[in-house]
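# I would like the atomic coordinates for the input below:
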Amino acid sequence: MSNSQLALRSVNVTRYVTPLREGGSMPAIAEADDGFLYVLKFRGAGQGLKALIAEIIGGEIARKLGFKVPEIVFATLDEAFGRTEPDEEIQDLLRASEGLNLALHYLSGAITFDAVVTTVDARTASQIVWLDCLLMNMDRTARNTNMLIWHKELWLIDHGASLYFHHSWQNWEEQALRPFVLIKDHVMLSRAEELEAVDREFRTLLSPELIRSIVALIPEEWLKDDAFETTQAHRKAYEQFLITRTAHSEIFVKEAQNARKVLI
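Below you'll find the model as predicted:
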């Protein structure tokens, strides 16, 4: 499949299985009409559609850079789900999320990554740090790694807290050129010894064409924002932010290297 033909599958949610209450946005395990279980992320949750957009962009960029990421699908939630749920909090969430949501394939039996138990090589650590600097992902700390071990392989999950500037879009052009200072808390930073080599590799892989094809996955109905006159302008802003940030990746790479020197 070429970059211009990227697409996400669509499923219909058929059964709400159980909430995952450890997540701030209270995602849930749900079954879809294809027979698979998914981690369902709701448009009606606290961060709303912004978190779903960040999930698409972050997850699909990670996949294209070679990381293992659970399949991301669009998941339609019928209005009937909110009527039968006995828990009022969940019922409100379901009713606020009728329509198009996002879901990730559920990795049954996966265990949370623990840096004390599992050693990651310097190359992989550097790749993950580079990715999270690009995405401004604040959610890959020792307290909350958002990584899983499944079938003895490392999987990246939950990029919904990335691109946090888009909750206001204030000075977003300047944000694209800023270092990511929160990288100092990254769980992989101490092992990220090969950032310069990874930077050369990933800048080549993450072309403007690829970025545009990933941003094109965002549904039109999710791009209605008072900060932009049109949905086209909103989509273009995501494209330009990522293209600019990738082109000037030496800014966030230097910040990561400096933070690593302090750490070790």
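# alpha carbons only for contacts and neighbour counts from here, please
Fine.
# what's the burial count for the closest residue to R123 other than its chain neighbours?
Spatial nearest neighbour of R123, chain neighbours left out: E194 (5.8 Å); criterion: CA to CA, 6 or more residues apart in numbering. Look at E194: counted by other CA atoms under 10 Å, it has 16 neighbours.
# Was I right to think E194 contacts S126?
Yes: using CA atoms under 8 Å, E194 is in contact with S126, at 5.6 Å.
# Next, the second sequence, to be compared with the first:
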Amino acid sequence: MNKIDIRTANVVQYISPLREGGSMPAIIKADDDFLYVLKFRGAGQGKRALIAELIGGELARAIGLNVPELIFLNLDDSFAKTEPDEEIQDLLKFSVGLNLGLHFLSSAITYDPLVNKVDALTASKIVLLDSLISNIDRTAKNTNLLQWRNETWVIDNGASFYFHHNWDTWENHLTRTFPLIKDHVLLKQATDFDGAKKSIQNALTTNKIHEIIHLIPLDWLEDDTEKMSPEERRMAYVNYLEGKLAMIDSLIKEAKDAR
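From the prediction side, this is the model:
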């Protein structure tokens, strides 16, 4: 299995905000001449949303789902100084440093459950992955899926791992299932959980989980308000994922019952 290599680039042009997103990401150009959707560390959920985006995206890629390239993006303070919109100015100011970008898929359209179809295995993989990472944000109201070149692409995993918003109680989540899977946009099409389980178990080995979790920049894990050290929190993500994989049959049963 190929080693994950997350590139780093610098933001050179702020093009436009995506105001339909709650955290107001933006389309930017980097010094590699590509366009990216930039997720800001200074947005509402802060660095934890970037961590969830990074882990969720690379887990999805590891199990064979289509995910835009993820890249670390450095943002300097020059953009905040020249931005006339006060709301965007504040966002840029609080996001100086290392942020996360997704390769911009030009001409992609939002997945529409009434129009677009997803094959049973892909739908089952996405549903089961979202159960594993407790992703509360892949519903008919907000699919966080794109159709690009006749394929379904997984984006926006930042609402996953919601346990990390309260580290004092994170261990309470280790043995919980994910009842909110009942609202998943692909649940009706997810009819191949056996195939999805096999793909996920084959791909998400202990080594692969550790590799993905160790992609998290130390800077994103540092927080003077937390009792747990950055490395303790890094291992908590590993333990969480290994715990969820150990109960994958319970998650499948829950999804089947909901369907």
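# Can you pull the TM-score for these?
Comparison of the two superposed chains (TM-score structural alignment, normalised by the length of the second structure) gives a TM-score of 0.96, and 258 aligned residues with a CA RMSD of 1.2 Å.
# if we can go back for a sec, what sits against the residue in the second structure that the residue nearest to R123 of the first structure lines up against?
Using TM-score structural alignment, the equivalent of E194 of the first structure in the second structure is D192. Shown in contact with D192 of the second structure (CA atoms under 8 Å, 6 or more residues apart in numbering): 120-121, 124.
# try 10 Å this time
119-125 (CA atoms under 10 Å, 6 or more residues apart in numbering).
# Straight-line length of stretch 60-79 of the first structure, end to end?
The first residue of stretch 60-79 of the first structure is 29 Å away from its last residue (CA to CA, to the nearest Å).
# just the helices in the second structure please.
Secondary structure of the second structure (DSSP state H): helices at 46-62, 78-82, 86-93, 120-132, 193-203, 206-213, 218-221, 230-246, 248-258.
# Could I get those in TSV, plus columns for mean neighbour count and distance to E69 of the second structure?
Shown next, in TSV, are the helices of the second structure (neighbours: other CA atoms under 10 Å; distance: least, CA to CA, whole Å):
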stretch	mean neighbour count	distance to E69 of the second structure
helix 46-62	23	9
helix 78-82	14	24
helix 86-93	16	22
helix 120-132	23	17
helix 193-203	17	18
helix 206-213	16	14
helix 218-221	14	19
helix 230-246	17	22
helix 248-258	17	27
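# In a markdown table, list the ones you listed along with distance to L174 of the second structure.
What follows is those, written out as a markdown table (distance: least, CA to CA, whole Å):
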| stretch | distance to L174 of the second structure |
| --- | --- |
| helix 46-62 | 16 |
| helix 78-82 | 40 |
| helix 86-93 | 34 |
| helix 120-132 | 11 |
| helix 193-203 | 18 |
| helix 206-213 | 16 |
| helix 218-221 | 20 |
| helix 230-246 | 6 |
| helix 248-258 | 12 |
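# For F163 of the second structure, which of these is the nearest?
Across the helices of the second structure, the minimum distance to F163 of the second structure, taken as CA to CA, is reached by helix 230-246, at 9.5 Å.
# With the first structure overlaid, report how far the closest one is off on average.
Compared with the first structure after the fit, helix 230-246 of the second structure shows a mean deviation of 1.0 Å (mean CA distance after the TM-score superposition for the first structure).
# for that helix, packing partners?
helix 120-132, helix 193-203, helix 206-213, helix 218-221, helix 248-258 (3 or more CA pairs under 10 Å, 6 or more residues apart in numbering; DSSP states H and E).
# what's the closest of these to L91 of the second structure?
helix 218-221 (16.7 Å).
# Quick check: S160 of the second structure touching D137?
Yes: using CA atoms under 10 Å as the test, S160 of the second structure is close enough to D137 to be in contact (7.8 Å).
# Next, show the common contact partners of these two.
Counting by CA under 10 Å, 6+ apart, the shared contacts of S160 of the second structure and D137 are D130.
# unless I'm mixing things up, I126 of the second structure is touching T139, no?
No: I126 of the second structure lies out of contact with T139 (CA under 10 Å); the separation is 11.9 Å.
# what do these two both touch?
In contact with both I126 of the second structure and T139: 184-187, using CA under 10 Å, 6+ apart.
# from those, which is closest to D112 of the second structure?
Lowest distance from D112 of the second structure to the shared contacts of I126 and T139 of the second structure (CA to CA) belongs to V185, with 9.4 Å.
# For the closest residue to that closest one other than its chain neighbours, give me its contacts.
The shortest distance from V185 of the second structure to any non-neighbouring residue, by CA to CA, 6+ apart, is to T139 (4.5 Å). For T139 of the second structure, the contacting residues are 113, 145, 180-187, by CA under 10 Å, 6+ apart.
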